[in-house]
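Sequence plus the predicted model coming up.
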Amino acid sequence: MKFYVYLLITNIKKKKITYVGYTNNLNKRLLSHNKSKGAKFTRGKQCKMIYSKAYDSKIEAMREEHKLKKNYLLRKKIKEGYKI
């Protein structure tokens, strides 16, 4: 089974905000976020997935998720490469 780290982007008050998470099913998780059943931060907001990367284990994905959450400059670099 593959696990994925992903980066979502949404507009809040004309500002691009990112959200990082991990899952074993990208499509289902994105639908969950957009149907107000995802993380509290993304409820009621339309999100777009701008980055994802596959890992062979849940532990690897969780480590990468933590790294991406803590590294603002990396998230900013990914965000700047994406045009809404």
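Perfect, thanks for sending it. Just so it is clear, the structure is predicted and the values come from calculations on it, not from any experiment.

From now on I want contacts and neighbour counts done on CA atoms only, so please keep to that.
OK.

which residues are contacting stretch 18-26?
1-10, 29, 41-42, 61-62, 65, 68-69, 75, 79 (CA atoms under 8 Å, 6 or more residues apart in numbering).

The structure to be compared is supplied as follows:
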Amino acid sequence: MAAFVGYVYVLGSEHRGLRRTYVGWTTDLEQRLARHNAGTGAKSTRGRVWFLLYAERFTSRHDAMSREWRLKRDKAFRKALVGG
């Protein structure tokens, strides 16, 4: 059995009626969400409260990063997650 490597995740946020999503990958999902909400995550996530919308587990870094790349471009999937 292959060892667990990491997660690909989609975060959601709503601010002044505007819904946004953020896609990333990490080895520690809880810690990464906490960093985004503390303002020490990605620059584009600062100043918002984020919540987890979706996550997938991967056993290879390559597969996780490949899936992250695809999800970043799948605007229809992300829009469906935030109810838009």
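Nice, thanks for sending it over. Treat the numbers as computed from the prediction; the structure is a model and nothing was measured.

Show me the contacts of stretch 18-26 of the first structure that map onto strands.
Taking DSSP state E, the ones among those that sit in strands are 3, 4, 5, 6, 7, 8, 9, 10.

okay if I get the residues you listed as a markdown table plus neighbour count and distance to residue 57 of the first structure?
Listed next are these as a markdown table, based on neighbours: other CA atoms under 10 Å; distance: CA to CA, whole Å:
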| residue | neighbour count | distance to residue 57 of the first structure |
| --- | --- | --- |
| 3 | 20 | 6 |
| 4 | 23 | 9 |
| 5 | 24 | 11 |
| 6 | 23 | 15 |
| 7 | 22 | 18 |
| 8 | 21 | 21 |
| 9 | 22 | 25 |
| 10 | 18 | 28 |
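
So which of those is the closest to residue 49 of the first structure?
For these, the closest approach to residue 49 of the first structure (CA to CA) belongs to residue 8, at 4.4 Å.

Contact partners for that closest one?
18, 19, 20, 47, 48, 49, 50, 51.

Find me the equivalent region of the helix ranked longest in the second structure in the first structure.
What stands out as the longest helix in the second structure, according to DSSP state H, is helix 61-73. Aligned by TM-score structural alignment, helix 61-73 of the second structure falls on residues 58-70 of the first structure.

now swap in stretch 32-42 of the second structure and tell me
Under the criterion TM-score structural alignment, stretch 32-42 of the second structure matches residues 29-39.

One more: stretch 12-23 of the second structure?
The aligned range for stretch 12-23 of the second structure is 9-20, by TM-score structural alignment.

Now do the buried residues in the matching stretch.
9, 10, 18, 19, 20 (16 or more other CA atoms under 10 Å).
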